[in-house]
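Colleague: next input, structure requested:
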Amino acid sequence: MSTFTLDNPAGVPSSPFKAFSNVAVIPLGERTLLMLAGQVAWGDDHQIVGGDDMRAQSRRVMELIGKVLEAHGATFADVVNLRTFLTDISRIREYGEIRAEYFKDAAPPTSTTVEVSRLFLPEALIEVEATAII
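Modeller: Coordinates of the predicted model:
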């Protein structure tokens, strides 16, 4: 019997390839661990939102993370770790400006940011995974 559940909350595009779930929900006694899959800036039609605009893509990614968190009773204040993949590390400040908006009322989580040669969708500039504890 599994001690966790996998979920694709309403309002968050799931994989068009059925290759992953958006979140693993893992009970830890009085707390719950949420492990979010990497989010890219896609809309409901699975097309990348924002074109070559890092800020627009970053905002969409954070919106999607927020929706997954909210569906499980969490907020950005519950996020303990972010893993960010950028296709161009020289644009980290653009991402950072948007990220800061979502953590303005919370201590910044631990994080790792790396540059990658590409993401699974060629138009995607950024992908972010998150871990939260509620």
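
Colleague: drop to CA atoms for contacts and neighbour counts, all remaining ones
Modeller: Noted.

Colleague: residues of the one helix or strand R99 maps to that come out buried?
Modeller: Here R99 sits within helix 92-102, counting by DSSP states H and E. Within helix 92-102, the residues that count as buried by 16 or more other CA atoms under 10 Å are I92, Y95, I98, R99, Y102.

Colleague: can you pull the contacts of V116?
Modeller: F85, L86, T87, D88 (CA atoms under 8 Å, 6 or more residues apart in numbering).

Colleague: 7 Å - rerun?
Modeller: F85, L86, T87 (CA atoms under 7 Å, 6 or more residues apart in numbering).

Colleague: three-state assignment of the first one?
Modeller: Classification of F85 using DSSP: H, G, I helix; E, B strand; the rest coil returns strand.

Colleague: please tell me I have it right and it contacts V128.
Modeller: Yes: at 6.3 Å, F85 and V128 qualify as touching, with contact defined as CA atoms under 7 Å.

Colleague: the helices in this protein, which residues?
Modeller: Along the chain, the segments classed as helices by DSSP state H run 54-71, 92-102.

Colleague: those helices into JSON lines, with extra columns for distance to Q39?
Modeller: Shown next, in JSON lines, are those (distance: least, CA to CA, whole Å):
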{"stretch": "helix 54-71", "distance to Q39": "6"}
{"stretch": "helix 92-102", "distance to Q39": "14"}
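
Colleague: another for comparison:
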Amino acid sequence: MPKEIIVPAGSGKPLAPYSPGTKADGVVYVSGTLPFDKNNNVVHLDDPKAQTRHVLEIIKSVIETAGGTMDDVTMNHIFVTDWAHYGAVNEVYAEYFPGDKPARYCVQVGLVKPGALVEIATVAHIGKP
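Modeller: Below is the predicted model of the structure:
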């Protein structure tokens, strides 16, 4: 099965060997997305709402570059550094998924860079190519 690497215009260089997204057989897999600027610096320090919005905007750009919309998202994997941020993350998350909600899970973890409070990886089904 052929795959297509998805890199939205203006994306920074990833921290590790991965692509922002991969599309195969009508499914888009979005890598774990952190609240980074184009130089991999954490943005919106100490603000879980702003970091969540930043992450979801990056995810949205990957999905749209692949030809889909946020309505095509079927699964989100959410990682938070502190359960105290769970409510703030959910508040912003609900703005991006106002209708039928995708499946998801959320776990508390340590993230790759200090200051990052949330990371989200996504799967979207946008149909057959």
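
Colleague: quick TM-score on the pair, please.
Modeller: With the length set by TM-score structural alignment, normalised by the length of the second structure, the two chains reach a TM-score of 0.92; 126 aligned residues with a CA RMSD of 1.3 Å.

Colleague: quick one: contacts for the counterpart of Q51 of the second structure in the first structure?
Modeller: Aligned by TM-score structural alignment, Q51 of the second structure pairs with Q57 of the first structure. Contact analysis of Q57 of the first structure by CA under 7 Å, 6+ apart lists A41, V49, G50.

Colleague: pick the one among the residues you listed closest to A71 of the first structure.
Modeller: Nearest to A71 of the first structure among the contacts of Q57 of the first structure is A41, at 18.5 Å by CA to CA.

Colleague: quick one: what's aligned to the closest one in the second structure?
Modeller: With TM-score structural alignment as the criterion, A41 of the first structure matches P35.

Colleague: hang on, isn't its match packed against L45?
Modeller: No: between P35 of the second structure and L45 there is no contact under CA under 7 Å: 9.2 Å.

Colleague: which of these two has more neighbours?
Modeller: Set P35 of the second structure next to L45 and count neighbours by other CA atoms under 10 Å: P35 wins out with 27 against 13.

Colleague: the more buried one and P8 of the second structure: what is the separation?
Modeller: The spacing between P35 of the second structure and P8 of the second structure, counted by CA to CA, to the nearest Å, is 16 Å.

Colleague: go on, H125 of the second structure?
Modeller: From H125 of the second structure to P8 of the second structure the distance is 18 Å (CA to CA).

Colleague: neighbour count for those two, which is higher?
Modeller: The neighbour count for H125 of the second structure versus P8, taken as other CA under 10 Å, is higher for H125 (21 against 18).

Colleague: the more buried one touches D72, doesn't it?
Modeller: Yes: contact criterion CA under 7 Å: H125 of the second structure and D72 qualify, at 5.5 Å.

Colleague: re the thing from before, mean offset of the helix holding R99 of the first structure relative to the second structure (after superposition)
Modeller: On superposition with the second structure, the mean distance recorded for helix 92-102 of the first structure (mean CA distance after the TM-score superposition for the first structure) is 0.5 Å.

Colleague: list of residues touching that helix?
Modeller: M54, R55, S58, R59, F76.

Colleague: okay, now the second one: neighbour count?
Modeller: In this case it means R55 of the first structure. The burial count for R55 of the first structure: 21, using other CA under 10 Å.

Colleague: from A124 of the first structure, how far off is it?
Modeller: Distance, R55 of the first structure to A124 of the first structure, using CA to CA: 12 Å.

Colleague: which position in the first structure pairs with K113 of the second structure?
Modeller: Alignment note (TM-score structural alignment): K113 of the second structure maps to L121 of the first structure.
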